[in-house]
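1. A predicted structure for the sequence below; I have some questions about it.
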Amino acid sequence: MNNKVLITGITGFLASHITIQLLNKGYKVIGTLRSHDRNDSIKSTIETHTKNIHNLSFAVADLNDDTVWDAVTRDVDFIQHVASPHPRQAPKSDDELLLPAKQGTLNILKSAAKNGVKRVVMTSSLGAVAYGKSYEELEKTLSEEDWTDETNLADTTAYYRSKTVAEKAAWGFVSYENIDLELVTICPGAILGPILESDFGTSANIVISLMDGSFPAIPKIEFDIVDVRSVADLQILAMESPTAKGKRYIATAGHLTLKEISQILKGKYPNRKIPVTELPNFVTKFLSLFQPMLKSILLETHNRKTTNKKAINELGWVPTSPQEAVISCAESLFLNNILK
């Protein structure tokens, strides 16, 4: 297979899994990173999971630098746009996330259109679908037709607002610029599954916090969970399938409360001290006054019902179970010495 795929943010959790699957399918892959400092380490990581490492190359490109993407996207057939700012600490200003997420996406799309790229698959988020909602809206099952209201600050985070704004900007670009570039967006829930190195996705902190003694008791919150390998699979299905052109797909494998995640981990590691007692919501709200990072998880006290039927029915997607995503994440944290 001679098709060439550009993947943005190759050192990221999801992007490295997509890269492995693309290489194993015979694609040539160009991975972007902010500097060549990570070339050797990410190549070494990926090499342990594929025999086709010779088809991998790298390019330095920053999302905010609109001067580099014309060269980076030249002679590329497809783009997997995965990179997006996602800090571990809450940003001081929304603009720290919104501006680079939106402008970076537009920089890539403009260059892709100019260079005749066939299709861009953009990693969005369930945060662009299921938030900014009223209690009445949360009574229904949400689908790809639904959008987060980024103006509703009470039911969104800066990250969710950035993903919403960036995805809306992408659809606006391909709709109004009268171009042939095809766009597909994937909206995953909380991504777990096996981490490949110590530079792991932020969702893995869900498992870490339950197993490292961070919480003597657990907040009464819940998530849509999806395995990183399943998201990578869906991103590639969305790239290859003619059916996917111009569509959004929700990527979730099931819904778990934090208590259910704790019970899964307790079943796997019965001798480890893992909390299973839930905190009442009012206690979590009180603690959030002193720990600002807890404020974002207060949004997860609602069951935001979503459906993955579109990806399953249209693309034949078969997601790994959320239980497997939790267990494989935990196992990989020990393998990478993040947990002892």
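-> Now that the structure is in, tell me what you want to look at. Residues are numbered from 1 along each chain as shown.
2. make it CA atoms for all contacts and neighbour counts henceforth
-> Will do.
3. Go ahead and name everything in contact with stretch 331-340.
-> 194-198, 208, 211-212 (Cα atoms under 8 Å, 6 or more residues apart in numbering).
4. Kindly confirm my reading that Leu256 is in a strand.
-> Yes: applying DSSP: H, G, I helix; E, B strand; the rest coil, one finds Leu256 inside a strand.
5. then this one, side by side with the first:
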Amino acid sequence: MKKQLVVVTGGSGFIAVHIILQLLQQGYAVRTTVRSLQKTALIHEMLANGGVTDFSALTVAEANLNSDANWNAVMQGATYAIHVASPTPNRVFKDEMEMIQPAVDGVLRVLTAARDAGVKRVVLTSAYGAIFAGHKNRTTPYTENDWSNLDAKNVHPYQKSKTLAERAAWKFIKTAGRGMELAAVNPVGVMGPVLASDYSHSNVQVQQLLDGQIRAVPQVDSGYVDVRDVASLHLLAMTAPQAAGERFLATTGETLSMLDVANILRVAFPALAAKLPTKTIPNVAVRAAAVFKPDLKMIASIVGGYAETSNAKAVKLLNWHPRSAKTAIVATAQSMIDLGIVHP
């Protein structure tokens, strides 16, 4: 029997490679896209570190979100598509549209090609950034019913790009989808095992903490979730009939401060305890520093903010049960030690 083909965009990314890993383990054929075929070796390395020994069901194709070229060919024969790739956020930019426009255009390119090729359902990797930004005086956990308020002051362009890209996807399905289905997954901070020394920006925080690069942490609360559970939620959203037309917040439902993360690592890795921070930075100091350091603007926009989230929908509708945030954080650190990225 011929394997069902799933297209996964951005195959060298942290979330994408874990999705590919689970798809191959579950017997799907996978075609993944990269901006450059030079990433093929890295994808194979990560999958091998994840336990894959047979690559015969995997093909790698070149396609760029900024260009129409090759997307129609990529989608041919696919039953499903999982759109994980997003243009890399440029932390320093002159105009916020530099971040927003490529994200929106990329989503529409992928959806158009998928629809024209007869793909049954697309799962979009959106973000918590499309849910929480711009809400003041919040007292109840964020859910899938929430959308970031882009009219509010100080919403970072990265959160705007995620919000507008997901909104564009839902509008496309409604007005031009011709029956193609869409589901969205909105992860909070993604932790879990990195599979190579080339890893995503979400894990840099753990590496910097363990290396002793951070002497004090900003007062930022966040939800966390394990990448393996984010991947499994994508697969559930891809196949479950009841997931069509729905968005799912990928979170454990726990909220941790950056100091909590440091304390979890301190207990789990006593040999590295002396390198880990014990102090926080006042919010006013973070905001003042961001005036002169553009790469701090995103952190400055969320310090002191409310960050409680609920995973009740994914648990109830899809029977999804994620690992704890602590398990995810410890797994991130352990994988970095195992790969020699961090030296205890």
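-> Looks like it arrived, so ask away. For clarity, every value in this text was computed on a predicted model and none was experimentally measured.
6. coming back round to it: are any of the contacts of stretch 331-340 of the first structure buried, and if so which?
-> 194-197, 208, 211 (16 or more other Cα atoms under 10 Å).
7. Please identify which of those is nearest to Ser288 of the first structure.
-> Closest approach to Ser288 of the first structure among these (Cα to Cα): Ile208, at 19.4 Å.
8. can you redo the contacts of stretch 331-340 of the first structure as a markdown table with distance to Gly9 of the first structure?
-> What follows is the contacts of stretch 331-340 of the first structure, written out as a markdown table (distance: Cα to Cα, whole Å):
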| residue | distance to Gly9 of the first structure |
| --- | --- |
| Pro194 | 18 |
| Ile195 | 15 |
| Leu196 | 15 |
| Glu197 | 15 |
| Ser198 | 16 |
| Ile208 | 23 |
| Met211 | 28 |
| Asp212 | 28 |
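9. Closest to Ser41 of the first structure out of the buried ones among the contacts of stretch 331-340 of the first structure?
-> Glu197 (9.2 Å).
10. Which secondary structure state does that closest one sit in?
-> Going by three-state DSSP: Glu197 of the first structure is coil.
11. who touches the aligned partner of it in the second structure in this structure?
-> Alignment note (TM-score structural alignment): Glu197 of the first structure maps to Ala196 of the second structure. Counting by Cα under 8 Å, 6+ apart, Ala196 of the second structure touches 42, 45-46, 49, 339.
12. For those residues, which ChimeraX command selects only the ones that are buried?
-> In ChimeraX syntax, the buried subset of the contacts of Ala196 of the second structure is picked out as below (16+ other Cα under 10 Å):
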select :42,46
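13. so which of the contacts of Ala196 of the second structure hold up in the first structure?
-> For the contacts of Ala196 of the second structure, the aligned pairs still in contact in the first structure (both residues aligned by TM-score structural alignment, their matches' Cα atoms under 8 Å) are 46, 339.
14. Give me the subset of the contacts of Ala196 of the second structure that lies in helices.
-> 42, 45-46, 49 (DSSP state H).
15. quick one: contacts for Gln159 of the second structure?
-> By Cα under 8 Å, 6+ apart, the neighbours of Gln159 of the second structure are 129-130, 133, 148.
16. Let's have the residues you listed in a markdown table, adding secondary structure, distance to Thr163 of the second structure and neighbour count.
-> Shown next, in a markdown table, are the contacts of Gln159 of the second structure (DSSP: H, G, I helix; E, B strand; the rest coil; distance: Cα to Cα, whole Å; neighbours: other Cα atoms under 10 Å):
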| residue | secondary structure | distance to Thr163 of the second structure | neighbour count |
| --- | --- | --- | --- |
| Gly129 | helix | 7 | 21 |
| Ala130 | helix | 4 | 25 |
| Ala133 | coil | 9 | 25 |
| Ser148 | coil | 7 | 20 |
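17. quick one: the helices in the first structure?
-> Counting by DSSP H, the helices of the first structure are 13-24, 39-47, 69-72, 95-114, 158-176, 205-211, 228-240, 258-268, 281-288, 294-297, 309-315, 322-335.
18. can you give me the angle the first one makes with helix 228-240?
-> In other words, helix 13-24 of the first structure. 60 degrees (axes from the mean of the first three to the mean of the last three Cα atoms, to 10 degrees).
19. can you check the second one too?
-> Taking the same axes, to 10 degrees, one finds that helix 39-47 of the first structure is oriented at 90 degrees with respect to helix 228-240.
20. Nearest to Phe14 of the second structure among the contacts of Ala196 of the second structure?
-> Met46 (9.4 Å).
21. How much space separates the alignment partner in the first structure of that closest one from Glu144 of the first structure?
-> Matched by TM-score structural alignment, Met46 of the second structure corresponds to Thr45 in the first structure. If you measure Thr45 of the first structure against Glu144 of the first structure using Cα to Cα, to the nearest Å, the figure is 34 Å.
22. still on that earlier bit, list just the nearest of the contacts of Gln159 of the second structure to Ile264 of the second structure.
-> The closest of these, once distances to Ile264 of the second structure are taken by Cα to Cα, is Gly129, at 24.7 Å.
23. residues in contact with the closest one?
-> 148, 158-160, 162-163, 186.
24. okay, the residues you listed in a markdown table with distance to Lys316 of the second structure next?
-> As requested, the contacts of Gly129 of the second structure are exported to a markdown table (distance: Cα to Cα, whole Å):
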| residue | distance to Lys316 of the second structure |
| --- | --- |
| Ser148 | 24 |
| Tyr158 | 30 |
| Gln159 | 27 |
| Lys160 | 29 |
| Lys162 | 25 |
| Thr163 | 25 |
| Asn186 | 16 |
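25. ok, of the residues you listed, which one's closest to Val7 of the second structure?
-> Asn186 (19.1 Å).
26. Tell me the spacing between the residue nearest to that closest one when sequence neighbours are not counted and Ile214 of the second structure.
-> Leaving aside its chain neighbours, Asn186 of the second structure sits nearest to Ala127 (4.0 Å; criterion: Cα to Cα, 6 or more residues apart in numbering). Ala127 of the second structure is 26 Å from Ile214 of the second structure, where distance means Cα to Cα.
27. neighbour-wise, which of the two wins?
-> Shown here are Ala127 of the second structure and Ile214; by other Cα atoms under 10 Å, Ala127 has more neighbours (22 against 19).
28. Map that one onto the first structure.
-> By TM-score structural alignment, Ala127 of the second structure lines up with Ser125.
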